[in-house]
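*Asks:* Just need the structure, nothing else, for what follows:
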Amino acid sequence: MTTTATGPQPLLGDRRSLAQQLTLKVFLLVPFAALIAAVPLVWGWGLTWLDVILTAVLYVVATLGVTVGYHRYFTHGAFKANRALRVALGIAGSFAVQGSIIFWVASHRRHHAYADRDGDPHSPWLFGTSPTALLRGFWHAHMGWMFSRDVTNYQRFAPDLLRDKDIRVVSRYFGVWTAGSLVLPAVLGGLISWSWWGALTAFFWAGLVRIAALHHVTWSVNSICHMVGSRPFASRDKAANFWPLAILSMGESWHNSHHADPTCARHGVLRGQIDIAARTIWVFERFGWAKDVRWPTPERLARRRVAG
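*Replies:* Predicted coordinates for the structure are as follows:
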């Protein structure tokens, strides 16, 4: 607990109501069930090239909304964005259905403040190092932590976003963006194919399955990337680089590099490390939508390299 001019500020804020808990479970478990159902469906019927294209496009948009927007911009201030880009990133990130901007940012800033220690909302190491403890920790880090009724204190970890009128509005209408994330693919699928069946399959694949896949890629950064991988840079925690997730996560799985230098706009800082999110920020910078980008320099990298 820290103390400020207004008194002590605990890690946790208000608890979720039972209605909020039920809603959360629906939006976490229904897409997951759709992902499981997708396995027999893909072998039999109900998947078209239109579904594949819509799924891929919306996956990229929502994933970049989280990686570029929620994470590198809103959480860590890796660059400055003009108003239009800031709002667009907030809405795109909301399409990932991982919580509102303020919820996500507060939780992630708390994660960095207490990474792999007591206070971290989703460390896989909180229960010990035995096989049973690590299995429990993996579940907790991957998705179990989100079923808790406790919510990170916004005033302590995201006061800047609470003061931002635009972001408060985007955050307040998170439910609208969530509905849009499901309705938009169905509308596009129906109009392009001019059929109800096209609307239904697009809703399933580009809506439910896409959201579930994105959920598990993001959650894998919390779980797998704190357990397995390489650690070429010094950090205070067990964050690791896990290359198999690099493309699907748009560069987020270069997690050791990120924890060693959290405000850096590029996570894949070594040769051959693909970082689609960083390239997207580079494009925004070229168009003049982003500025003061915190790109890595040889000096910064050298200071953080593990000796040996």
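*Asks:* Going by C-alpha atoms from here, please, whenever you check contacts or count neighbours.
*Replies:* Fine.
*Asks:* for the stretch 51-200 of the chain, what spans make up the strands?
*Replies:* 80-81 (DSSP state E, counting those that start in this stretch).
*Asks:* residues near A84, how many?
*Replies:* 11 (other CA atoms under 10 Å).
*Asks:* cool, and D14?
*Replies:* Neighbour tally, D14, other CA under 10 Å: 11.
*Asks:* compare with the first, here's sequence two:
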Amino acid sequence: MNEGASQPEGAIGSARPASLSSGSHGFARPPTILPRSAVRLDRRIAAVVTLLPALGTLAAIALWIGGHGPGAVEWIVFALFYFATALGLEVGFHRHVTHKAFKAKPWVRTALIALGSMGAHGPVNWWASTHRRHHSTSDGDGDPHSPHLSGEGFGGRLRGLYHSHMGWLFVGESTRPAGWEKYVPDLYQDPLVFRQHMAYYRWVAIGLVLPPLVCGLASRSWTGVLLGFLWGDMARIFAVSHCIWALNSLCHVIGRRDFHTTAHDRSRNSLLLAIPTFGQGWHNNHHAFPASAFTGLHWWQIDPGGLLVRVLERLHLVYDVHRPNAELIEKKRIAP
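*Replies:* Got it, this is the predicted structure:
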């Protein structure tokens, strides 16, 4: 069976890009301009990913106010799936696949990417391409989601915050500019990652089915199924998404800069976002040392994602773990 057969036509995970179909490094053919039909499809997917979880969360709160709130099972399912999908995105999609901050056993790689895919943030190769584009042009021309490129004044700042938070998902030049795949030729040549990229919609579906199934079986009622869907799916995706999107918006506007980075980059550190994003709130640290498996550079900088990497390293499930040395840290540090 064709791996792409179950994917919507023109969807990001539906086929290997033509520009990567020949040649050892994927540059044998020039990139093509994205068809309008694909742009429209991307916008529809963005609308579903942004609006449906928001509406579902509002419905969950309304039912709670009306006396049908979550019980212990729903809270546990919400927490477990938040924890699993956010860690999959941060440790799997981000630190492992995008930045190659560590290597891992095949089944660990598969599990991390599968969990990240359940977060409904897009297929792994597309996600990695977007993030690599962000690092290569951070807060400068070409950055897909900078809050600093939408004009001056109060109105410009508001437009920039909206664009960097979620508005960029509706802009074709930000989501899939011509040649976006040139940032990830290595991932299209990696059979395991490519299989997971193609299986994205399958993992999203599994992630949507499990919470209502667990809650329904636990309560033996359709009310449990509904609450599992609203809290374990909609509210969970809403919470994970907005915490991660806040890294693009708030963590490039508010917070402390401890390290020199690239010319235009304005990344900042935020303790408040470090906790729900499992360490990525130390965003200036990350932009200073993007290949590091750890974002917390001091004992008090909470980095749950880095803690998971340490545990997996102790268990010999991950290896070649990258850490910045003390000399490099001091070289990049901004003098008080």
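*Asks:* start to end distance for stretch 261-268 of structure 1?
*Replies:* 11 Å (CA to CA, to the nearest Å).
*Asks:* Tell me the spacing between the aligned residue in structure 1 for G88 of structure 2 and V187 of structure 1.
*Replies:* For G88 of structure 2, the aligned position in structure 1 is G65, judged by TM-score structural alignment. Counting by CA to CA, the separation of G65 of structure 1 from V187 of structure 1 is 21 Å.
*Asks:* State the helix or strand in which the equivalent of S292 of structure 2 over in structure 1 lies.
*Replies:* Aligning on TM-score structural alignment places S292 of structure 2 opposite C264 in structure 1. Applying DSSP states H and E as the criterion places C264 of structure 1 outside every helix and strand.
*Asks:* Tell me who's in contact with C264 of structure 1.
*Replies:* 72, 78, 258, 294-296 (CA atoms under 8 Å, 6 or more residues apart in numbering).
*Asks:* at 10 Å what do you get?
*Replies:* 72, 76-79, 257-258, 278, 293-297, 300 (CA atoms under 10 Å, 6 or more residues apart in numbering).
*Asks:* Most neighbours among those, which one is it?
*Replies:* Highest count within those by other CA under 10 Å belongs to S257, 28 neighbours.
*Asks:* surely it meets D237?
*Replies:* No - S257 of structure 1 lies out of contact with D237 (CA atoms under 10 Å); the separation is 11.6 Å.
*Asks:* follow-up on the earlier one: tell me the contacts of the match of G88 of structure 2?
*Replies:* Contacts of G65 of structure 1 (CA under 10 Å, 6+ apart): 59, 71-73, 88-96, 277.
*Asks:* How about it: what's its closest non-neighbour residue?
*Replies:* Of all residues not flanking G65 of structure 1 in the chain, G93 sits nearest, at 3.7 Å (CA to CA, 6 or more residues apart in numbering).
*Asks:* Let me know the distance separating the one you found from A133 of structure 1.
*Replies:* 32 Å.
*Asks:* neighbour count winner among these two?
*Replies:* Remark: of G93 of structure 1 and A133, G93 carries more neighbours, 28 against 14, as counted by other CA under 10 Å.
*Asks:* Can you find the partner of that one in structure 2?
*Replies:* Correspondence of G93 of structure 1 to structure 2, assessed by TM-score structural alignment: G116.
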